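**Q** Have a look at this prediction, sequence included:
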Amino acid sequence: MAEVVLYRIDERLIHGQVMTAWLGTVGAENIAIIDDILSKDSFMQNIFKMAVPQEISVDILSVNDAIDVLKKQSFKKRTIVLMKTIKTATRLIDAGVKIDSINLGGIGAAAGRKPFYKNVFASPEEVEMLKKLVNKGINVYYQVVPEQSAVSIKKILEDKGV
């Protein structure tokens, strides 16, 4: 049984920053991607698995499967958990998965989303989800790479008067 060393929300999932910065910094040996659509797409799963160094394993799970795995803490290696959306993180926590902190990476512009902070765009619903996560005592923070200082989402929400 190994620990989750980083929970990260980033629409891009596996990309250069995860590979070059976060993996080494947190000493992860496994990446778990939690995404209902990707968990059913074997072609895209293969592409994501090819994007990581050979010594890093990749698990791709639906949200429901991830809830079971995370509650049982059954990863066999030190794991980074990647999610595309704030909604996925909210679903995990609402289902009873214990998460102390969440790293917020990039979330792109889309219909209904407005600039939130740097390269994070969020809909009013997503801002409410962030607020609920913070109010539950979860340390949600923006930090693109480990060398960058973490910025508290609680502080950003307060500064915005949300």
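**A** Everything's here; your move.
**Q** rest of the way, CA atoms for contacts and neighbours
**A** Will do.
**Q** Lys49 and Phe43 touch, don't they?
**A** No - using Cα atoms under 8 Å as the test, Lys49 is too far from Phe43 to be in contact (10.1 Å).
**Q** Who has more neighbours out of those two?
**A** Remark: of Lys49 and Phe43, Lys49 carries more neighbours, 17 against 9, as counted by other Cα atoms under 10 Å.
**Q** check which helix or strand covers the more buried one.
**A** helix 42-50 (DSSP states H and E).
**Q** what's in contact with the host helix or strand of Gly24?
**A** Under the criterion DSSP H and E, the helix or strand holding Gly24 is helix 23-26. The list of residues contacting helix 23-26 from outside it, by Cα atoms under 8 Å, 6 or more residues apart in numbering, reads Val5, Leu6, Glu29, Ile80, Pro146.
**Q** so how far is stretch 153-162 from its chain's centroid?
**A** Relative to the centre of its chain, stretch 153-162 is centred 20 Å away, using Cα atoms, centre = their mean, to the nearest Å.
**Q** Put this next to the previous one:
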Amino acid sequence: MANPNILCTRIDNRLIHGQVGVTWVNHLGANLIIVANDKVAEDEVQQNLMDMVVSDAVQTRYFTVQKTIDIIFKASPRQKIFLVVKDIHDALRLKEGGVPIDYVNVGNMHFEEGKRQISSTVSVDEADIQACKRLNELGVELDVRRVPNERGQNLMDLI
């Protein structure tokens, strides 16, 4: 079975918003956004709000992380997938579950109690750092970048 046509995987704790639903989708040429997150997969209100940001030409799917792992290889080659996750831990679960992710765009990991800010949009705690290191060991490039035309930074250089 062929690998799914995943154009980009992005970590953004806001999931789909203007930057993701318009700027990144247009830059990538994606026609499908898959949000892989256990809570959002069960929250139709949040899904409907996110769908309002996306063009009618782009489909959206909201799956749990496990369902994404289970079905990603059933994707059609015509599906140009933009995979969006809420945090580094969902990205790691996908990679360890066999989803072919070699590159992750780290867009937003908001600051909260117990985290330290390492860039204008990324804050991490020790658990996040361990997940980053594990993804790095698995050969995943972690690129901190808010928007496509911004120069990225290797997350491993920042932690």
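**A** Perfect, I can see it now. A quick note: this is a predicted structure, and the numbers were derived from the prediction, not measured.
**Q** circling back to that earlier point, matching residues in the second structure for the helix holding Gly24 of the first structure?
**A** Aligned using TM-score structural alignment, helix 23-26 of the first structure spans residues 25-28 in the second structure.
**Q** before we move on, the earlier item: average offset between the helix holding Gly24 of the first structure and the second structure?
**A** By mean Cα distance after the TM-score superposition for the first structure, the fitted helix 23-26 of the first structure averages 1.0 Å away from its aligned residues in the second structure.
**Q** In that helix, which residues are buried?
**A** Applying a neighbour-count criterion of 16 or more other Cα atoms under 10 Å, one finds Leu23 buried in helix 23-26 of the first structure.
**Q** now the helices for the first structure?
**A** 16-17, 23-26, 42-50, 63-72, 86-94, 124-135, 153-160 (DSSP state H).
**Q** Can you tell me what sits against the shortest one?
**A** The list of residues contacting helix 16-17 of the first structure from outside it, by Cα under 8 Å, 6+ apart, reads Val144, Val145.
**Q** what's the counterpart of Leu133 of the first structure in the second structure?
**A** In the second structure, Leu133 of the first structure lands on Leu135 (TM-score structural alignment).
**Q** isn't its match right up against Asp90?
**A** No - Leu135 of the second structure is beyond contact range of Asp90, at 11.1 Å (criterion: Cα under 8 Å).
**Q** When the two are compared, which one has more neighbours?
**A** The neighbour comparison of Leu135 of the second structure against Asp90 (other Cα under 10 Å) goes to Leu135, with 24 against 20.
**Q** how close does the more buried one sit to Val45 of the second structure?
**A** For Leu135 of the second structure, the distance to Val45 of the second structure (Cα to Cα, to the nearest Å) stands at 32 Å.
**Q** Likewise for Trp24 of the second structure?
**A** Trp24 of the second structure is 23 Å from Val45 of the second structure, by Cα to Cα.
**Q** same question, Pro148 of the second structure
**A** Distance from Pro148 of the second structure to Val45 of the second structure, counting by Cα to Cα: 29 Å.
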